[in-house]
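Chemist: Sequence plus the predicted model coming up.
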Amino acid sequence: MTTELAVETTPIPGLLVVRLPVHGDSRGWFKENWQRAKMTALGLPDFGPVQNNVSYNATKGATRGIHTEPWDKYVAVATGRVFAAWVDMREGNSFGATFWIEIDESVAVFVPRGVGNSYQALEDGTVYSYLVNDHFVPGKAYPALNLADETAGIPWPIPLAEAEISEKDQRNPRLAEVTPMRPRKTLVVGAGGQLGRALLAEFPDADRVDLVAGEGIAALDLTDADAVAAWPWGDYGVVLNAAAYTAVDIAETPDGRATCWAANATAPATLARLAAEHRFTLVHVSSDYVFDGTVELHTETEPYSPLSVYGQSKAAGDIAVGLAPRHYLLRTSWVIGDGGNFVRTMQKLAGNGVAPTVVDDQYGRLTFTSELARAIKHLLDVEAPFGTYNVTGAGAVLSWASYAQQVYELSGRPREDVTPITTAEYVAGKQVAPRPTHSALDLTKIESTGFVPRDALEQLAEYVAAG
């Protein structure tokens, strides 16, 4: 009676059949109906069940469904047998796909959100059990399908005319009348900033929030407990956190320090908690400032060693985000996007005939927000393993002065107009935060997912030309 634990795919994407080892003797049988470690190792989603429901079916022929809910299920029988059937009710190419199987004590099925679930008891006294990863709310209506739908064509072992079916299930619509269930939405936090705007170009249908409301942007303060509690986090499958406090020097002041920590540490920690509670994927953007810059090329596994308040707050945010079950943490450096930034400043100085002095002993690569947004979409699209990834432009590692000279040349000015100086010369007499000497990030890990970073100098030329 014992079999090997196995997980099998079906014609419905994400619907998985689990073959369970059953140990029996003259007294009866025993099985591990849900075993998280073993089953997730075989490919079952770590779906985080929060409620266990049991349905007793007194007589053979009791038939229930086809019901679609916005949560995942793990179904099995405690005793008896059922003929179970599923219809994909999700928006997309698989809408209407069907699958059916007989379930006894040796079979369980994982049912993803949006797939209609139904069954017919094949024995008297059948007990049907299911785990779900959200709490049932009485009174809410979800998509349902008529058990006799001709398109689904489910071959019920006991003809429906002879089965016991509720009046409600008999009134359910045909597939042609069903509104497909849409996937959970995407939310961009910090939608009004440079990175937020770039993300909206890649995720145009995303909801958008920021600390201050704007056109098409709702206000949401992640440090306001009441506002966070009121927000419908369960509506989202992905939350992209593009919000950050980046005034590196002001962060060293008493007021700046508090604001910096609230935005860069407390808010990400709140999102990480919500990601675990509501099962969304959290995407968070971090910085090379979590390192002291003594290593010339930083990998994802390098220990934290921040020099500044800003760097310390980002490191704290990284640690918090790493606790979210489903997270992508993207480390980047020298970000350039739509708005005020180093390149635009150099362009303006070049246009005004100014000959600036620029630091020549800090090294890194530029990261354009469009490239960062493209990397985020790539990781989500290919369902890359969760974790930390470095993302910058590719190509040569240069100093700030070298990039400034490049901007001047692209702007039709002599490179010699930019005078290289040391960091010590630049900070003399100023109250500034310490900067890493080396900011270049190793791109090997994200490249292994199939993402090909574009050369930073090529992007710089396009950016300057676009003005």
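Modeler: Arrived safely, thanks for sending. Residues are numbered from 1 along each chain as shown.
Chemist: Please count neighbours and contacts with C-alpha atoms only from this point.
Modeler: OK.
Chemist: Please identify the buried residues of stretch 374-393?
Modeler: By neighbour count on 16 or more other Cα atoms under 10 Å, the buried set for stretch 374-393 is 374-376, 378-379, 386-393.
Chemist: Presented hereafter is structure B, for comparison with structure A:
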Amino acid sequence: MTEYSKPLAAHETTIPGLVVFDLPVHGDARGWFKENWQREKMTALGLPDFGPVQNNISFNDAVGTTRGIHAEPWDKWVSVATGRIFGAWVDLREGPSFGAVYTTELDPSKAIFVPRGVGNSYQTLEPDTAYTYLVNDHWSPTAEYSFLNLADETAAIDWPIPLSDVEISPKDLAHPRLAGVVPIPPRKILVVGANGQLGRALRASYGDAPHVEYATRDDLDLASPDLTAARRWRDYGTIINAAAYTKVDLAETADGRRDAWAANVTGVAALARVATENGITLVHVSSDYVFDGSLDRPYREDDPVCPLGVYGQTKAAGDAVVATTARHYIVRTSWVIGDGNNFVRTMASLAERGIDPKVVDDQVGRLTFTDDIARGIRHLLESGAAYGTYNLTGSGDPQSWADIARRVFALTGHDPARVTGVSTDEYFASASGPIAPRPRGSVLDLGRLVDTGGLTRTADEALARYLG
């Protein structure tokens, strides 16, 4: 008997992410009415905004109809329109809860959210039962599924009607026992720009994790009109965009301006479109160059952007595009040091070769090492931090480029007094080509990241470790 007028409520189960909902059903002598799926009310109770795209109905005319156990690579919202079922769910995802079982009865006053990779099965308890489910992907023959035998001894589901007395399809009868099940892996992570400095740091951080893929420009053309069909994007949970045009001075030329806009805006917009259409979290790396550097305090995430040059303008435009996606992290950083040629290695080389450099002393910020950026990105993703923009740099006292150069000299056993500080204008006075304007103040406030439990090393500590 359907229970009327229950308040809408959510109940956690023994399987992570599997949530039972009580649904208010309003009835009288004519029948009943309910809101079977109401996005605003249900997400307010903690239901993931899973973005259903297909609605399926399975009508069962006989008591004892038994189907399952199927784990598909998508989320489901399962309910009953008429009749009543005994439902059984088994966690078939990789991880510590693999094999966990939960059972309950569903009638029109109850529904259940079944996360991707949790095996779903049911047995009808009344005739003319209509079993309905919303899913957030279109059925595809190329999708990877896992199945479990209804009679698996490890799961030991206590079916109300013995399986020997009910009709089961030959396909369901042939499903493997739990020991033979291939677990559903987590949704994939795609690192774009995998050969760059940050891309290599992300490779080092994630290693050979089977659910992480790495793409270079040769592997994935963001300008291709076929980008939306380049992969089965619904299998991906996260795209980390580590690709960018970063030649700040060359961006001031005609060709450089074109290339900077293509990489930092047009390519980013293509990724944002893919992320939006497929419910993917997009991680995008931003820059202190979106600011003009005129504030006398560290920049916060909500400070208005005011870029000085073409590079900064393209980064600000890319940030604005990414911010339109529902699931995004914009990681704003500064003065990046990683694998390959960089300021620190240049200063160490000059010190070793006996060259006394002139270095800019009127730009102030903090160094940020790519392994710290990679670690910070993983923290945001794995901690479930609120979507949005986060500043992520080395911590500690701000320094000028000349201060850092002197520190490099000292750490490598050379006299820091060999470094002479000069103004930005003096440094570029003899330059022959276009020079991009630089923000004088590049210090970013790290409070929002710290509030999530994310920590970075001090820039000086990271520099000392980098130099060995």
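Modeler: Received, thanks. Quick caveat, the model's predicted, so the values are computed rather than measured.
Chemist: related to what we said a few turns ago, and the two most separated of the buried residues of stretch 374-393 of the first structure?
Modeler: Pairwise distances across these (Cα to Cα) peak at 21.4 Å, for the pair 386 and 393.
Chemist: can you map out the helices along the stretch 301-450 of the first structure?
Modeler: Per DSSP state H, counting those that start in this stretch, the stretch 301-450 of the first structure carries helices over the ranges 309-321, 342-351, 369-381, 400-410, 423-427, 444-447.
Chemist: Tell me which of those helices sits nearest to residue 332 of the first structure.
Modeler: Smallest distance to residue 332 of the first structure across the helices of the stretch 301-450 of the first structure (Cα to Cα): 8.2 Å, for helix 369-381.
Chemist: What lines up with residue 95 of the first structure in the second structure?
Modeler: Aligned counterpart of residue 95 of the first structure in the second structure: residue 98 (TM-score structural alignment).
Chemist: and its match, what does it touch?
Modeler: The contact partners of residue 98 of the second structure, by Cα atoms under 8 Å, 6 or more residues apart in numbering, come to 90, 91, 92, 183.
Chemist: picking that back up, distance to residue 147 of the first structure for the helices of the stretch 301-450 of the first structure - can I get that in CSV?
Modeler: Output for the helices of the stretch 301-450 of the first structure, formatted as CSV (distance: least, Cα to Cα, whole Å):
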stretch, distance to residue 147 of the first structure
helix 309-321, 44
helix 342-351, 62
helix 369-381, 34
helix 400-410, 66
helix 423-427, 73
helix 444-447, 46
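Chemist: Nearest to residue 166 of the first structure among these would be which one?
Modeler: Comparing the helices of the stretch 301-450 of the first structure by Cα to Cα, helix 369-381 comes nearest, at 41.1 Å.
Chemist: what's the closest one packed up against?
Modeler: Helix 369-381 of the first structure sits against helix 194-202, with contacts defined as 3 or more Cα pairs under 8 Å, 6 or more residues apart in numbering; DSSP states H and E.
Chemist: Specify the angle between the helix it packs on and helix 369-381 in degrees.
Modeler: 60 degrees (axes from the mean of the first three to the mean of the last three Cα atoms, to 10 degrees).
Chemist: Helix 194-202 of the first structure corresponds to what range in the second structure?
Modeler: Going by TM-score structural alignment, helix 194-202 of the first structure sits over residues 197-205 in the second structure.
Chemist: same check, this time on stretch 365-373 of the first structure
Modeler: Against the second structure, stretch 365-373 of the first structure falls on residues 366-374 (TM-score structural alignment).
Chemist: List the contacts of the matching stretch.
Modeler: 197-198, 201-202, 205, 333-338, 392-399, 442-443, 456-457, 459, 462.
Chemist: Figure out the length between the terminal residues of that stretch.
Modeler: For stretch 366-374 of the second structure, the first-to-last residue distance is 17 Å (Cα to Cα, to the nearest Å).
Chemist: Repeat that for stretch 237-248 of the second structure.
Modeler: Note: stretch 237-248 of the second structure ends 32 Å apart using Cα to Cα.
Chemist: Residues in contact with that stretch: which ones?
Modeler: Here stretch 237-248 of the second structure has contacts from 187-194, 196, 198-199, 256, 259-260, 263-264, 275, 279-285, 309-311, 436, using Cα under 8 Å, 6+ apart.
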